[in-house]
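Novice: Structure for this input, please:
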Amino acid sequence: MSYRIGFGIDFHQLVEGRDLWIGGIKIPHTKGALGHSDADVLLHAICDAMLGALSLGDIGIHFPNTDEKYKNIDSKILLQETFKLISDKGYEIVNIDSSLCLEAPKIKKYSGEMRETIARILNLSIDDVSIKATTTETMGFVGREEGLVAYANVLLKKKN
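Specialist: Down below sits the predicted model:
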């Protein structure tokens, strides 16, 4: 059986006047992530991990921020499209391990819904989706609440 591992990372600025989308859900906060799409850092990192595992480039190649059809797009659609690319190559996801780095808001109470959303889109069990969170102890751009970061590892296996 053939296995492939992918790693993804994404950063976005936090600004007033935008909604904050993380893991496919809208989280109440005074700031939101700035980006061409809905700027969901977690879903973007997962997409990059999936693409990287199969040497398919990155999210910017498949969904460029210069293309107006992706302007303000729901990143759940990008995740679905990325999953289709992986499936078309004959692979399925074994599991996802991810980490969010942000000072606020605290996402623990939202992580279950995020896991459910991601699992549903990717035809996984919720137990196959891990979401952890940390802060930078007020250091750097994350600590100053100027931005947030997501990291994701994905294990793929060749379908039987």
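Novice: going forward, measure contacts and count neighbours with C-alpha atoms only.
Specialist: Fine.
Novice: buried stuff in stretch 124-133?
Specialist: Leu124, Ile126, Val129, Ser130, Ile131 (16 or more other C-alpha atoms under 10 Å).
Novice: end-to-end on it?
Specialist: 21 Å (C-alpha to C-alpha, to the nearest Å).
Novice: All the helices of this structure, in order from the start?
Specialist: 41-53, 59-62, 75-88, 108-121, 140-143 (DSSP state H).
Novice: For the ones you listed, state which one has the densest average packing.
Specialist: Ranked by mean neighbour count under mean count of other C-alpha atoms under 10 Å, the helices of the chain are led by helix 41-53, which reaches a mean of 27.
Novice: run this one through as well so I can compare:
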Amino acid sequence: MGGGTSIGQGFDAHRFAPDGAGRELWMAGLRWDGQGEGVEGDSDGDVAVHALIDALLSAAGLGDIGTLFGVGEDSLGAGMHGLPMLERTADHLRAHGFVPASASVCVIGNRPRIGARRRQAEEALSAAAGCRVSLTATTTDRMGFTGRGEGVAAIASALVGNPSGIPGAAL
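Specialist: Predicted coordinates for the structure are as follows:
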């Protein structure tokens, strides 16, 4: 039985914390100072990383972020920043015989403005995921919760390889 590749998709969305809540804004593995409040959530709320984690796990058939880290304020992921979560996800894939090959993430929202730090974010995501990760961003032209500035969302696609061809087999 030969190896192969598979693709997965992930999505995440979070509401911005109210003004004065003191939440740092984390996106695509980076802290964005001066861009307003961060998002509500048990972890840092980095929707770009969370969508990427779901895409990687989906491609490998290993569930989703809740399967790996749990859900809620007492979960393994509570209080964690995105990049360590992404590193742990990549390790989990490798332990099950899968290798991240490439990924793409699109952030949907009015802030933060990704363009100025795109390269830095791509480097951070790529290092943590163990594969090339491209990052894009868009707005919804004032439509929906992201367009009204109530929150931010991200969608991701990931390609993983299974060199052994046996799901769950260690390399």
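Novice: one step back: for Asp97 of the first structure, which of the helices of the first structure is the nearest?
Specialist: Among these, the nearest to Asp97 of the first structure by C-alpha to C-alpha is helix 41-53 (9.0 Å).
Novice: Could you check how far Ala153 of the second structure is from Leu135 of the second structure?
Specialist: For Ala153 of the second structure relative to Leu135 of the second structure (C-alpha to C-alpha), the value is 13 Å.
Novice: Oh, that last question was meant for Thr146 of the second structure, not what I typed.
Specialist: On the measure of C-alpha to C-alpha, Thr146 of the second structure and Leu135 of the second structure end up 18 Å apart.
Novice: Please apply the same query to Gly10 of the second structure.
Specialist: Here the criterion is C-alpha to C-alpha. By it, Gly10 of the second structure lies 14 Å from Leu135 of the second structure.
Novice: Pick out the residue closest to the middle of the second structure.
Specialist: Nearest residue to the geometric centre of the second structure (C-alpha atoms, centre = their mean): Val49, 1.8 Å.
Novice: Strands of the second structure, residue ranges please.
Specialist: 4-15, 26-27, 30-31, 99-108, 132-138, 151-162 (DSSP state E).
Novice: need those in JSON lines with distance to Leu93 of the second structure, can you?
Specialist: JSON lines is the format used below for the strands of the second structure (distance: least, C-alpha to C-alpha, whole Å):
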{"stretch": "strand 4-15", "distance to Leu93 of the second structure": "13"}
{"stretch": "strand 26-27", "distance to Leu93 of the second structure": "23"}
{"stretch": "strand 30-31", "distance to Leu93 of the second structure": "23"}
{"stretch": "strand 99-108", "distance to Leu93 of the second structure": "6"}
{"stretch": "strand 132-138", "distance to Leu93 of the second structure": "16"}
{"stretch": "strand 151-162", "distance to Leu93 of the second structure": "9"}
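Novice: I'm done for today, thanks for sticking with me.
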